[in-house]
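Trainee: sequence first, then the predicted structure, then my questions.
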Amino acid sequence: MTADVWLPIPAEEIDGLPAPGDSGLAYRFWDGGAEFPADPADCAFYVVPYMKGPQIAQRPLARMASVRVVQTLSAGTDQIAPGLGVLAPGVRLCNAKGVHEASTAELALTLVLASLRGVPRFVRGQDAEEWRSGFYPALADKSVLIVGYGSIGSAVEDRLAAFECARVDRVARSARTSARGPVHALSELPSLLPRADVVVLCTPLTEQTRHLVDAGFLARMKDGALLVNVARGPVVDTKALLAEVEGGRLTAALDVTDPEPLPSGHPLWHAPGVLITPHVGGSTSAFLPRARRLIAGQLTRFAAGEAVENVVAVTG
C-alpha cells in the first residue's frame, strides 16, 4: 500500500528522501499547476507550493481525505491555515522553521542600514549624476525593538550584535526569558515603543497581529523612528502608516505590503522616507538547499512513523 506525497520540487532534486519502494511513499510533483498530479484523495503528505498564494495553496485541500501532514515552505502559515477546516481531525500543519531565518534576517538588516544611511537617496543621486553627501544616521547607539521574537526575530538580533546598538528589546506573544535577555509580552508594547529608534516586525500574521501596527501603535513611536516590516503586509495598517510617513514624522522600510503586490499608482510607492522591496526576504540562494533538507528530514521521520517537526497546529 503506497501513500502519495505531493512535492513542489521534483523528488529527484531532493537528496535524502526515503526510497519510494522501501518507504511505501509515491512522490508526485505539483507546483500549483492547473492539473493535479494524481487524485488528491490519495495524498498523505502535502508540501504546499511556495509563494503561489492562498488560492492555489488551498485548492486541493477539500479533496485530500487521507492527508496527515501539511508542510509549508514559508515561515508563516497564513496562506494555508484558513483552508484547513475542510480536513479531517488530527492533520498536522508544519511550518518551515530553519529555512528562512538567515535570509530574512539579512534583509531586515539590509533594510535598516539602507534606510538609516540614505542608500536610496544615493542610488537616485547616482542615476542623476549628483554627489549627495552629508551626515546620515548610524545604527550604532540606536535602540532597536524586535516585534515577533521567534526564530527569525532571534536571527535578526544575532546580526545586530556587531552593530553596537544601545539596546535591543524583544516582544513575543507572551513573556519569557531568552538566552539574550527578557522577552516582553505584546501587552507591553505601549511602554516599549517610545524608546525605540528602529522597530523591526517579524511576527506571524494572526488575528491577534492583523493591523497590530495601527494609528495608536505608530503614534507611540518616537519622532524620526524607522519601521521595518519583514513579517506580513496586513500586520501594518497601510492607511495609518501613510499618514505618518507623508507627514514626515516616521520612515519605513517594507519587504511586505498591504495590498500585495503593491499596485501601480499606490501612494506607498512614492511616499517620503519609504523603502520598498518586493517580498524577497526568503527568496535567496539559501532557500532551495534548506527547503530540500527540511522536506527530506520531515519525510524520513514520516516514513519511519516518527513525529514530524515544526508542528504549529493540529486540525480538529
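Mentor: Yep, that arrived. Numbers count the residues shown, from 1 in each chain.
Trainee: C-alpha only now, for contacts and for neighbours.
Mentor: Noted.
Trainee: can you show me the helices along the stretch 51-200 of the chain?
Mentor: 54-58, 101-117, 119-127, 151-160, 189-192 (DSSP state H, counting those that start in this stretch).
Trainee: okay, the ones you listed in JSON lines with mean neighbour count and distance to residue 298 next?
Mentor: Formatted as JSON lines, the helices of the stretch 51-200 of the chain follow (neighbours: other CA atoms under 10 Å; distance: least, CA to CA, whole Å):
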{"stretch": "helix 54-58", "mean neighbour count": "18", "distance to residue 298": "19"}
{"stretch": "helix 101-117", "mean neighbour count": "20", "distance to residue 298": "18"}
{"stretch": "helix 119-127", "mean neighbour count": "14", "distance to residue 298": "41"}
{"stretch": "helix 151-160", "mean neighbour count": "20", "distance to residue 298": "19"}
{"stretch": "helix 189-192", "mean neighbour count": "14", "distance to residue 298": "36"}
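Trainee: rebuild those helices as CSV, extending it with distance to residue 276.
Mentor: CSV is the format used below for those (distance: least, CA to CA, whole Å):
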stretch, distance to residue 276
helix 54-58, 23
helix 101-117, 9
helix 119-127, 10
helix 151-160, 19
helix 189-192, 25
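Trainee: comparison target below:
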Amino acid sequence: MMTISVPDQAVADALGDVGDDARVIVWNPAESEPPEAERERITIACLAHYSGGRTVYGRLAQCPRLEVIQIASAGFEHVLPLVPAGVALANARGVHDSRVAEMTLALALASRRQLPLFFDAQRRETWEPKFDTRSLADSRALVVGYGSIGAAIGVRLRASEVHVEGVARSARTAPDGTVVHAVEDLPTLLPAFDIVIIVTPHTDETDKLVNAAFLAAMPDGSLLINVGRGMVVDTDALLAELESKRLFAALDVTDPEPLPTGHPLWSAPQCIIVPHVAGVEVLTNRRYTDLVKSQIDARREGRGPVNLVDVRAS
C-alpha cells in the first residue's frame, strides 16, 4: 500500500480516488513533524510551494519508507543539497509552462504598450493618451533557456506576430522548429533582438549571466524580461541601464528577493516588477494533480519517478 502525503486537504480532495493500492494523507512538513502513525508508511511526499530548508528536509528524512519527494516547482537547484540519501527528487516540469508563458506575454505587452503609465493616469483620473508605444508585432524575441517553458512562451509570442529564436547550452533545432543557438553565441546575437527573455535556472554557469556586457549588447529601447531566477541578472548593471532610460525591464524575479523596501529597483524608470508569481501553480489545478497521479502510476507499474532530478548534480 502506497501512502502519499499532500500539504493540505484541498489538494487531497482534488486528487480524488487514487486506487485501491494507494492512500492519501494530509501532512505539510513545513508546519509539523511527520505524524507518528504515518512516519513509516509515507512513500511519496508532495511539498507545497516555497517549502524548503533543512527543517523540512530533516523531517522528510525521518520517514524510512520515503521513496520520492515531489516538489511543486520546476526549479530544483535550491533543494539539491538537502535531499535525504536514497530518496528520489521529482520536480514539476511541465506543470507551470502555460502560467509562466502567460505572465511573460502579459509583461511583454504591459512594457511595450507602457500600461503602467495608463494605470497611473487612471488612478489620478487624468486622460493622458500616448500614441507612440511599441507593438509586439514584427519584433524579435530571444528566449534564453529554450526548454518546455521557452517553447510555451514561443507559441504565445508567435501568435502576436513576434519572430522567436532560442538559446540553450548547445545549438539545435527545437521540436517546434525554433532555431536554438549556443549560449556562447549570445554576444553576437543580442544586438539583433528587441526582446530578451530569461528562463534559465540559477547555476554556477548562469550566475550574473546578464551582466554589464550582456546588457550593453542589447539595442537601445529593447526589453529584458526575467521569469527565471533573480541571480541570473546583475542587478547593479541593470539599474545603470534603467536609470539611463536606455533599456526597459519586466521582472518576475529579482536579486535580492524579496525586494526590500527602499531598493532602487522599485522606482527605476521603465521597469515593471511582479513578486515571483509567474509560475506558481495552484496545487488543486489539473496540471499538478495529473502529475501526482502519474507519480503514483509510475510506482504502481514499477517505473522510475516522473520528472526525476539527478541529485548527484549537487
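Mentor: Received it, and whenever you're ready, just let me know what you need. Note that the coordinates shown come from a computational prediction; the quantities given were computed from them, not determined experimentally.
Trainee: out of the helices of the stretch 51-200 of the first structure, nearest to residue 174 of the first structure?
Mentor: When the helices of the stretch 51-200 of the first structure are compared by CA to CA, helix 189-192 sits nearest residue 174 of the first structure, at 11.6 Å.
Trainee: which among the helices of the stretch 51-200 of the first structure is found nearest to residue 137 of the first structure?
Mentor: helix 101-117 (5.2 Å).
Trainee: the closest one vs the second structure - mean distance after superposition?
Mentor: With mean CA distance after the TM-score superposition for the first structure, helix 101-117 of the first structure departs from the second structure by a mean of 0.4 Å once superposed.
Trainee: give the contact list for residue 29 of the second structure.
Mentor: Taking CA atoms under 8 Å, 6 or more residues apart in numbering as the criterion, residue 29 of the second structure is in contact with 7, 47, 56-57, 59-60.
Trainee: for those residues, which one is nearest residue 179 of the second structure?
Mentor: residue 47 (35.9 Å).
Trainee: counting neighbours, what do you get for the closest one?
Mentor: If you count neighbours by other CA atoms under 10 Å, residue 47 of the second structure ends up with 23.
Trainee: the first structure: which residue goes with that one?
Mentor: When the first structure is aligned by TM-score structural alignment, the residue opposite residue 47 of the second structure is residue 48.
Trainee: how about the nearest residue to that match once chain neighbours are set aside, what does it touch?
Mentor: What sits nearest to residue 48 of the first structure in space, not counting adjacent residues and going by CA to CA, 6 or more residues apart in numbering, is residue 72, at 5.1 Å. By CA under 8 Å, 6+ apart, the residues touching residue 72 of the first structure are 47-50, 93-96.
Trainee: coming back round to it: do you know which of the helices of the stretch 51-200 of the first structure lies nearest residue 306 of the first structure?
Mentor: If you check each of these against residue 306 of the first structure by CA to CA, helix 151-160 wins as the nearest, at 23.5 Å.
Trainee: could you tell me where the closest one falls in the second structure?
Mentor: The aligned range for helix 151-160 of the first structure is 148-157, by TM-score structural alignment.
Trainee: what does that stretch contact?
Mentor: 94, 96-98, 100-102, 104-105, 143-144, 163-164, 166, 176, 199.
Trainee: what is the nearest of those to residue 32 of the second structure?
Mentor: Using CA to CA, the shortest approach to residue 32 of the second structure within these belongs to residue 96, at 27.2 Å.
Trainee: tally up the residues packed near the nearest residue to residue 41 of the first structure once chain neighbours are set aside, please.
Mentor: Excluding the flanking residues, the one nearest residue 41 of the first structure by CA to CA, 6+ apart is residue 64, at 4.5 Å. Residues lying near residue 64 of the first structure (other CA under 10 Å) number 20.
Trainee: now do the contacts for residue 64 of the first structure.
Mentor: 40-44, 87.
Trainee: what of residue 79 of the second structure?
Mentor: Residue 79 of the second structure sits in contact with 52-53, where contact means CA under 8 Å, 6+ apart.
Trainee: alignment lookup: it to the first structure.
Mentor: Mapped onto the first structure by TM-score structural alignment, residue 79 of the second structure lines up with residue 80.
Trainee: cool, and residue 113 of the second structure?
Mentor: Per TM-score structural alignment, residue 113 of the second structure is aligned with residue 117.
Trainee: tell me the contacts of its match?
Mentor: Contacts of residue 117 of the first structure by CA under 8 Å, 6+ apart are 136-138.
Trainee: which among those gets closest to residue 68 of the first structure?
Mentor: Using CA to CA, the contacts of residue 117 of the first structure come closest to residue 68 of the first structure at residue 138, 49.4 Å.
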